[in-house]
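> predicted model, plus sequence, below.
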Amino acid sequence: MSDSDDIEKIRQQKREELASRADSPESPIDVRSAAHLDELLSENRIALVDFYADWCGPCKMLAPTVDEVAAETDAAALKVDIDAHQDLAAEYQVQGVPTLYLFGDGEVKERMVGVQDKGTLVQKIEAIA
């Protein structure tokens, strides 16, 4: 292999790395509607959906963890305000907050209620990655 072949191989690896990052936003996305959620789930192979409320103390405790998971994993973090989107909360049977759904290829893989630690979330995401 020549130096130019090595350089081209490195460039290709970098392109692929950047493309994979583009597939997964590094910060949580606020869901605007049911259609927006459907669109985001179809665009992202892995998605962690956080159903939360502004008045919820445990939700506020979980928010930095969701931010870190979004930045450090292949999962897109999607935030659904249950007060603004009561239809989505009802559709996903959210009876307490925070409630997290983990989606893989648009299908529910896991449902978690309550505050979760970062290690658990990362492990569950990596299991479906």
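Noted; the coordinates are in hand.
> for the rest of this, base every contact and every neighbour count on C-alpha atoms.
Fine.
> run through the helices of the chain in chain order.
3-23, 34-43, 57-72, 86-91, 118-128 (DSSP state H).
> just put these in CSV and tack on distance to residue 110.
Listed next are these as CSV, based on distance: least, CA to CA, whole Å:
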stretch, distance to residue 110
helix 3-23, 21
helix 34-43, 14
helix 57-72, 16
helix 86-91, 16
helix 118-128, 8
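> turn these into CSV, columns for distance to residue 109 and mean neighbour count.
Shown next, in CSV, are those (distance: least, CA to CA, whole Å; neighbours: other CA atoms under 10 Å):
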stretch, distance to residue 109, mean neighbour count
helix 3-23, 19, 12
helix 34-43, 13, 15
helix 57-72, 17, 17
helix 86-91, 16, 14
helix 118-128, 8, 14
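> in addition, the following structure is provided for comparison:
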Amino acid sequence: MEASTTAGKDRLGPEAEVVPAVTLTADAAEKIRALLEEDGRTDLKLRVYVTGGGCAGFQYNFAFDEKREEDDFAVEWGGVTVVIDPRSLPFLAGAQIRYEEDLSGARFVVVNPNAASTCSCGSSFSTCSQSEG
């Protein structure tokens, strides 16, 4: 799946190579598109951000957003635009969002190479620097 990326113009020079911070699996992109189409809001973007909280220290948050701030990082996967604020970007670099369905239900799962540990429910995580301190 091809991705296109853009970032805040004052953070990158003209020759900078942008590596997607977050990737979506085909199933995740399909489910997000379906949710947006269900509400008739295909113009919305998926905002992914990290806040302090949860049992492991940080937690993932998802919201549909009408706008993209100038300094947001943006990537498009399978017709879904994902936007990430500059504070959350270091926590999410290289992460993959999956959509999984099984006997226990359906959910979005974040596979994050920056997470040193996650809580049992998978919605919060700690980083290497956090777990060392």
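Looks like it arrived, so ask away. Keep in mind that what you see is a predicted model, and the values were worked out from it rather than measured.
> TM between them?
Once the chains are laid over each other, their TM-score by TM-score structural alignment, normalised by the length of the first structure reads 0.28; 56 aligned residues with a CA RMSD of 4.2 Å.
> thinking again about what came up before, quick one, which of the helices of the first structure is nearest to residue 102 of the first structure?
helix 118-128 (7.6 Å; CA to CA).
> can you tell me which of the helices of the first structure is nearest to residue 51 of the first structure?
Comparing those by CA to CA, helix 86-91 comes nearest, at 7.3 Å.
> so for residue 107 of the first structure, which of the helices of the first structure sits nearest?
helix 34-43 (8.6 Å).
> residues touching residue 60 of the second structure, list them.
48-51, 123-124 (CA atoms under 8 Å, 6 or more residues apart in numbering).
> tell me which of the residues you listed fall in strands.
For these, the ones inside strands are 48-51, 124, with DSSP state E as the criterion.
> for ChimeraX, write a command that selects the buried ones of the residues you listed.
Filtering these down to the buried ones (16 or more other CA atoms under 10 Å) takes a single ChimeraX command:
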select :48,49,50,124
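> out of the ones in strands among the contacts of residue 60 of the second structure, which one sits closest to residue 75 of the second structure?
Out of those, the member with the shortest distance to residue 75 of the second structure (by CA to CA) is residue 48, at 11.2 Å.
> measure that closest one to residue 117 of the second structure for me?
19 Å (CA to CA, to the nearest Å).
> residue 31 of the second structure too?
27 Å.
> how about the contacts of residue 60 of the second structure in a markdown table, adding distance to residue 23 of the second structure?
A markdown table is the format used below for the contacts of residue 60 of the second structure (distance: CA to CA, whole Å):
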| residue | distance to residue 23 of the second structure |
| --- | --- |
| 48 | 11 |
| 49 | 14 |
| 50 | 16 |
| 51 | 20 |
| 123 | 17 |
| 124 | 19 |
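> how about the contacts made by residue 31 of the second structure?
Taking CA under 8 Å, 6+ apart as the criterion, residue 31 of the second structure is in contact with residue 99.
> give me the element it is part of.
helix 26-38 (DSSP states H and E).
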